[in-house]
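[1] Sharing a sequence plus its predicted fold:
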Amino acid sequence: MECFKALGLSDCICDALARKGFSEPTPIQEAVIPRLLSGERDVVGQAATGTGKTAAFGLPILESIEAGAGHVQALVLAPTRELAVQVADEIESFKGNKRINVLPIYGGQAFGPQFQGLRRGADIVVGTPGRVLDHIERGSLDLSNISFLVLDEADEMLNMGFIDDIETVMAAASEDRRTLLFSATMPQDILRIAKRYMNDFENVAVKREQRDVPLTEQVFHEVAESDRFEALCRVIDANDGFYGLVFCRTRADVDNVAARLQERNYAAEGLHGDASQAQREKVLNKFRKQTVTVLVATDVAARGIDVQELTHVVNYAIPQDPETYVHRIGRTGRAGRTGHAVTIINPNEFRKMRFITRNASGEIKKQSLPRVEEVISARKLRLKSGVMAAMQQEGLEPFEAFAQELLEIDDDPKKALAAVLKMAYRDDLDASRYRQIDDAPQRSMAGGGNGRAEMFCASGRADGMSPRELVDVVSREAGINGRLIQGVRIMARHAVFQVPEREAENIERTFRKLAAGAPPLVRRSRQGRGGGGRSGPRGGFKPRGNGGGPRGGNGGKRRYDNRGNGNDRDRGNRSYGSHN
């Protein structure tokens, strides 16, 4: 770990990195860590997701803060709850034996556990902008003494409409803090935030690493969420000599998938950040020797795994971005061998997969899963070929006498051979072990049974709409739980979101009634329309508040009313969609 020690990191932190399988720092870590440990200036870092940004800011923060200070010492803002949890987990895994408390807070989770965590004494808080602002307004989160404020994926937070919330949070934070801003791109609004709220800052830019995977065949399968595990088993069984990595998003997912594979008699093991160095080495040795042929892991745990012979990489959980995707699948197709990269998605992840398809290396094809009959037929063919090959080899004599005994057990020799096959292969050749998988699951568009429907909103960023406002309005007017509103995307002049199909009709009916004959503010999305073709907000749906600070004259709280005369929203009494 000399490379990390040279950056100024302590033995305690370096030991934690060694246990996680880190071998050398990434470019962004080399550039940022010494600056944060030795200097006092703020930092603006430009680097893509998957380049090691969390360690770049997390390690120096862990080195700089004190355990048991009695107040929050560092705040990290992240655009989504998934990323907030991921960042919190990774910082937690870096701390070694330091008694530092890391707490994720995000919308969609009950306030109770978050209140308790803050009261117990969180040293580092990682949260989404909306929920952090909720806690500030409730008085449960005090930022007056923080030493570090980090904006992670700042451009994503900007795209999701959180700029007002971010500015309010920054205004509430200690003036003596150091601010660290990380973004893959640097639009003007990000630079404006940096100039307005950051002190004398340094710019650190790391170029995106280009990776090629010319020998890797890339496909993805789209299945219902309930069929994801069944699809994984189908992928493994359909490929002779499967030897691969299966990537999951969380430690809990790793444990769950590995256990279910073991229950089905696959040679599988799980690996994640909770594993000790001894456990890690034990599992990796089994994997290298191929006594374990399916290794289920998180991205962090898979660092440092270098096995040339991998036949497959399976994305059981879709990667967060194209860089992570390319980094994952680069582990197969090495040393002149052809590798296979398989991604399993549910219908709600189709757009994200399409984004990865456009931005990753090589062609990624959509494929149907092999049918059960094809899997069984392929297994039988491989078994038959193996038997025929064994018959041509020497050394069968010790088995011939016993084979004759078995054939004489019953008048029907086929029955005896069938019993031997059943004992040897259990239910591997039984089609009933497989569940049928819907090859055309309902995607999140209008229509469709028990799936999700895509809805269109005729207001966008130009009208002052944000993900937070959209969830508030739809949940309030239609009387549904805000947690059911997912996949919110705010464009310049419109927005789209997804709800369970059973709620779509109620929402559409509600907003038609409110519009009183005018075009409704919210309706089902119509495929092929693209959501455009409008000239302003509908149904009197207008933001309130005008100037007087970064969030407007009323502290930035906008209120929307489909009838033009609604009530101020109560931030504390609503649920948020999964975007926050």
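    Received it, and whenever you're ready, just let me know what you need.

[2] Only C-alpha atoms from now on, for both contacts and neighbour counts.
    Noted.

[3] what residues does the longest helix along the chain touch?
    As assigned by DSSP state H, the longest helix anywhere in the chain is helix 372-391. If you take C-alpha atoms under 8 Å, 6 or more residues apart in numbering as the criterion, helix 372-391 is touched by 234, 237-238, 240, 428-431, 434, 436.

[4] now do 7 Å
    Residues outside helix 372-391 that contact it (C-alpha atoms under 7 Å, 6 or more residues apart in numbering) are 237-238, 429, 431, 434.

[5] Stretch 136-151 too?
    So stretch 136-151 is contacted by 72-78, 115, 135, 172-174, 176-182 (C-alpha under 7 Å, 6+ apart).

[6] Show the buried residues in the residues you listed.
    72-78, 135, 173-174, 177-182 (16 or more other C-alpha atoms under 10 Å).

[7] and of these, the nearest to Ala297?
    Of all those, Ala78 has the smallest distance to Ala297: 23.4 Å, by C-alpha to C-alpha.

[8] Is that closest one in contact with Thr128, as I believe?
    Yes - counting by C-alpha atoms under 7 Å, Ala78 touches Thr128, with 5.2 Å between them.

[9] hey, what's in contact with both of the two?
    With C-alpha under 7 Å, 6+ apart as the test, Ala78 and Thr128 both reach Ala84.

[10] got another, please set it beside the one above:
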Amino acid sequence: MSESTTFESLELEAHLLDRLDALGYEFATPVQAMAIPPAIAGRDVLATARTGTGKTAAFVLPILQTHKPGVIICPTRELALQVVNEIERLSGLDNIATALIGGASMKKQIQQLTEWPDAILVATPGRICDHMERGNVDLNQYDVLVLDEADEMLSMGFADDLEYIVDQMNPDHQTLLFSATMPKHVQKLANKILEDPEQIRASGKEERPPSLVKQYVMICTLRQRVDAIEKLLLAWQPSAAIIFCKTRNRVETVADILRPKGAEALHGGMSQAERTRVMNRFREGRTNVLVATDVAARGIDVDRVDLVLQDDLPTDDDTYIHRVGRTGRAGRTGRSVLMVGNRAVRHIKRIEKKAGELERMEIPTQQDIDDLQRMQLVEEFSEIEPHQNAFDAFNAARESGMSAEKIAVAALSKLLGSSPEQDTANTPQLNKSDNGPKAALVLGLGAMDGIERGAITGMVYRVGNLPDGSVGRIEMLDKITAVELPEQFIDQLVEDLDQERVGRRYVRPRRSDDWTFQPEGRHPSQRRHGGGGRQGGGRKGPSGRHNSRGKGRSGRPNRRR
């Protein structure tokens, strides 16, 4: 079928056609045109279709058309939530789909399963297996199984979970398998679970990064990379940037350093509620720098992203292309910088064969940054339409005896402000060696609220728009947190933070004039326990809870969600 296939020609029900018309959709994408008819007819489907081809509607519309009970399995929580939103958008109905995902309340999910027994299930593999083992879900009652991004699920280690899910389905069920790529392990799974499938290849040409993205590679050590990232952010001043890291720990490390710049972390170790809040802030422009793992960032679609920074070599070429594809969207230009060590240079040629040339670049010097900022300023000047008050000020200055050159230099000096060295000199300094009573910002939440120091630091810098180096020691007790700041910032922050929340809790700021901070290197708990460390036996994790490594409650190995 061609790209000019209309949805009306696919013989969808009138209410679905009305809904598609209201959303402005008249023509089906190739994957939709090829997959919807056989799926409605009840055939198994094996489709190779990448993100952005309209594949979600290709499996959602047949389920809505046939009214068969369906189960959709997705690799990540974020993708599952996006599918739920798409189901509600295409159907025009609320509560028509239930998300069963890790990191969210199991109790609430059980309640939704009870209240909405006919809802389409959209789940991550680990969490739906948990529900099945607890008797909350009986897949034998469902007639359609969709495996979305099967290649990604297999690469994440969900092969056993997927086979278990297929085994629990109604024996006569229909399976729709969608995968961005078709490597041997995906084909092997398809051969095992599909019966005479309609085979569809809708990916078109081999995927490449968007043509409007300028790709760079920077050879540097791991120790140099955060400094390089800071300099690139300063030099290019992106509208929005995503920084990709391989591991959760690396994400937290980089995000902690960049929090004064407004950066936030996004990874699978965060609760679903916090991940959703971070993504909402990024989409709405309240956060402009996101530090994320590949899995957590999968499916992020924010048009204003104009810079992608890759902290290390991706696991494969497709992951590289996915990362770069987060920028250069909707006709906009973008930049991508891949940072690698000397040993990884041999992999660059392989990536270039698939992604195009990567221009070599060095870590920017301060002179490079100044030059770039001046060039950007000149470009902005060429686009400015002068206001009448600017002409009036210029004429007044000329009448006072100033030359045009002197007026321009004076105006630029006022616009550019002081030099970085002067800014540092003018930033109020903290005396961290002063352990006597001093003014502090005190917040009405603490360790018992599950709040991390990084979240407090990021919030204070973001809300207060503080200069780098303004936040000193942070003492987090059970129910309150004290933040060391230059005294002149405290009263304004108390006012600015009045309606601010972390999670569902208002921060309830106040000023303390006599807080005694513990010397650096000494834990605040020593204030309360007389110098003792943690109390109670057993190995404890970061949250203080006892860890039982390797096994879940039922004794089976913990599943990834």
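    Looks like it arrived, so ask away. Being a predicted model, the structure only gives us computed values, none of them experimental.

[11] TM-score for this pair?
    Overlay of the two chains. TM-score (TM-score structural alignment, normalised by the length of structure 2): 0.52; 390 aligned residues with a C-alpha RMSD of 5.7 Å.

[12] How many residues are close by Phe148 of structure 1?
    24 (other C-alpha atoms under 10 Å).

[13] Among the contacts of stretch 136-151 of structure 1, name the ones in strands.
    Secondary structure defined by DSSP state E assigns 74-77, 178-182 of the contacts of stretch 136-151 of structure 1 to strands.

[14] Can you point out the buried residues in the helix or strand harbouring Arg228 of structure 1?
    Assigned by DSSP states H and E, Arg228 of structure 1 falls within helix 228-237. Within helix 228-237 of structure 1, the residues that count as buried by 16+ other C-alpha under 10 Å are 228-229, 231-232, 234-237.

[15] And stretch 216-230 of structure 1, by the same measure?
    Counting neighbours by 16+ other C-alpha under 10 Å, stretch 216-230 of structure 1 gives 216-224, 227-229 as buried.

[16] ditto for stretch 12-32 of structure 1
    Taking 16+ other C-alpha under 10 Å as the criterion, stretch 12-32 of structure 1 shows 13-17, 19-22, 25, 27-32 as buried.

[17] Just the ones of those residues in strands?
    Short answer: the buried residues of stretch 12-32 of structure 1 have none in strands (DSSP E).

[18] Can you tell me how far Asn573 of structure 1 is from Ala47 of structure 1?
    As judged by C-alpha to C-alpha, to the nearest Å, Asn573 of structure 1 and Ala47 of structure 1 stand 37 Å apart.

[19] The two: who's more crowded?
    Set side by side, Asn573 of structure 1 and Ala47 show more neighbours around Ala47, with 22 against 6, by other C-alpha under 10 Å.

[20] ok, back up a step: for the buried ones among the contacts of stretch 136-151 of structure 1, name the two members farthest from one another.
    Farthest pair in these, by C-alpha to C-alpha: His135 and Phe182, 23.4 Å.

[21] which residues in the stretch 201-350 of structure 1 form helices?
    Here the stretch 201-350 of structure 1 has its helices, by DSSP state H, counting those that start in this stretch, at 228-237, 251-263, 277-288, 322-329, 350-359.

[22] Contacts made by the fourth one with the rest, please.
    Okay, so that is helix 322-329 of structure 1. 49-50, 211, 313, 319, 341, 356, 359-360.

[23] count of neighbours near Cys3 of structure 1?
    Residues lying near Cys3 of structure 1 (other C-alpha under 10 Å) number 13.
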